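Trainee: pasting a predicted model and its sequence here:
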Amino acid sequence: MSETLPTVLDIEASGFGRGSYPIEVGIARADGSCCAFLIQPLDEWTHWDPKAELLHGISRDRLLQEGYPVHQVAHWLNDELRELGKAYSDSWGYDNTWLSLLFHHAGLLPRFRLEALRILLSEAQQELWSDTKEAVIAESGIHRHRAGEDARLLQLTYQRTLAMAECANRKR
């Protein structure tokens, strides 16, 4: 496929709603490689939803022991995404809020934009999305609700729905 894959960003969080904060950020790069970093919670970040922990499997203790400081993660994101200028998210509302919180507490401005992945999708891709995503999950063995792997899952789903939509168009 000649099209470049979109760079996808995903964030796992302490929960949803008021008081939640980012605990892991991951990206899937245009070349298909992906990486993620756990984030050390700040002292004032106290919200913790046990249901969210059941989903992502990351304990607060693990974040305290293995997480990277907020400013380090923000610098890494800027280094990774500055030149590209943008990344895409399937949960823009949540991810953009958590990304803003991360950069605010790091005392930095993001040097890239986060955009909604759906703006890249044709109508045909949108119709194929859910079933295709489930098929990719079943085939790939991706561990859901981990930031790097979820970003890669979205990227693979995008790639497959694009190919399927193009194939359907050629048959018409």
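Mentor: Structure received.
Trainee: hey, let's count contacts and neighbours off CA atoms from now on
Mentor: Will do.
Trainee: show me the contact partners of the longest helix belonging to the chain.
Mentor: Across the chain, the helix with the greatest residue count (assigned by DSSP state H) is helix 147-171. By C-alpha atoms under 8 Å, 6 or more residues apart in numbering, the residues outside helix 147-171 that reach it are 5-12, 24-28, 32-36, 90, 121, 124-125, 128-129, 132-133, 136-137, 142-144.
Trainee: here comes the other one, which I'd like you to weigh against the first:
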Amino acid sequence: MNPPIILDIEASGFGVGSYPIEIGYIDAAGAMWSAQVQPHAEWEHWDHEAEKLHQQSRQELVQHGQTARAIAMHLNKTFAGQTLYTDGWYQDFVWLHSLYEVAGMSPAFKLEDLSVLLTAEQKTVWHDTKQGIREAFGLQQHRAAIDAKALQLTWLKTMEMTTAFAS
């Protein structure tokens, strides 16, 4: 059973003007990667409530973040022609587009909503299973690669649960 590649994006806030601050993924083999995003000059919105959630300051991103172009190049090289999944498709699509726009590039992969892969049975047990996995593995929330891992582990567990239940 090949799990989906999960992409997660943390942002400077929600709504108009927000932008990606961290991008992370877990691939089908379970390898994780993440990068802080150096804010582009045009990106000015900063929500202090969001900062409390993801525990990353704008100054930290300026000093240690990778450029949008470097991140876009890495994602394109790693996932050209593949489909990646996210649990927050609308927001993540907008933030990913912002990253690629300032990088002067286009994604070489497709971003899809994770819900298209879920059966009705998986959807029924999804929330409780995800919460149980976060607690069992001690997975911190609001860090991109860790959130991606929690989603992939939840997908795997719900597949196992619903397959066993159907047998």
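Mentor: That came through, no problem. Values in this document were obtained by computation on a predicted structure and should not be read as measured data.
Trainee: superposed, what's their TM-score?
Mentor: The TM-score (TM-score structural alignment, normalised by the length of the second structure) is 0.99; 167 aligned residues with a C-alpha RMSD of 0.6 Å.
Trainee: can you tell me the SS state at the counterpart of Phe14 of the second structure in the first structure?
Mentor: Aligned counterpart of Phe14 of the second structure in the first structure: Phe16 (TM-score structural alignment). When classified by DSSP: H, G, I helix; E, B strand; the rest coil, Phe16 of the first structure comes out as coil.
Trainee: gap between Phe16 of the first structure and Asp49 of the first structure?
Mentor: To Asp49 of the first structure, Phe16 of the first structure is 8 Å away according to C-alpha to C-alpha, to the nearest Å.
Trainee: Ile23 of the first structure now?
Mentor: In this view, Ile23 of the first structure and Asp49 of the first structure are 12 Å apart by C-alpha to C-alpha.
Trainee: just Glu83 of the first structure next, same as before
Mentor: Glu83 of the first structure is 35 Å from Asp49 of the first structure, by C-alpha to C-alpha.
Trainee: more neighbours: the two, which one.
Mentor: Remark: of Glu83 of the first structure and Asp49, Asp49 carries more neighbours, 13 against 10, as counted by other C-alpha atoms under 10 Å.
Trainee: the residue nearest to that one when sequence neighbours are not counted: neighbour count?
Mentor: Counting by C-alpha to C-alpha, 6 or more residues apart in numbering, Gly15 is the residue found nearest to Asp49 of the first structure once chain neighbours are left out, at 5.0 Å. With neighbours defined by other C-alpha under 10 Å, the count for Gly15 of the first structure comes to 19.
Trainee: where do the strands sit along the first structure?
Mentor: Using DSSP state E, the strands of the first structure run over 8-13, 22-28, 34-38, 86-89, 113-116.
Trainee: reformat these as CSV; add mean neighbour count and distance to Ser59 of the first structure.
Mentor: Output for those, formatted as CSV (neighbours: other C-alpha atoms under 10 Å; distance: least, C-alpha to C-alpha, whole Å):
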stretch, mean neighbour count, distance to Ser59 of the first structure
strand 8-13, 28, 11
strand 22-28, 26, 10
strand 34-38, 20, 11
strand 86-89, 22, 24
strand 113-116, 18, 27
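Trainee: for Leu102 of the first structure, which of these is the nearest?
Mentor: Nearest to Leu102 of the first structure among these is strand 22-28 (7.1 Å), distances taken as C-alpha to C-alpha.
Trainee: average offset of the closest one relative to the second structure?
Mentor: Aligned to the second structure and superposed, strand 22-28 of the first structure gives a mean residue distance of 0.4 Å (mean C-alpha distance after the TM-score superposition for the first structure).
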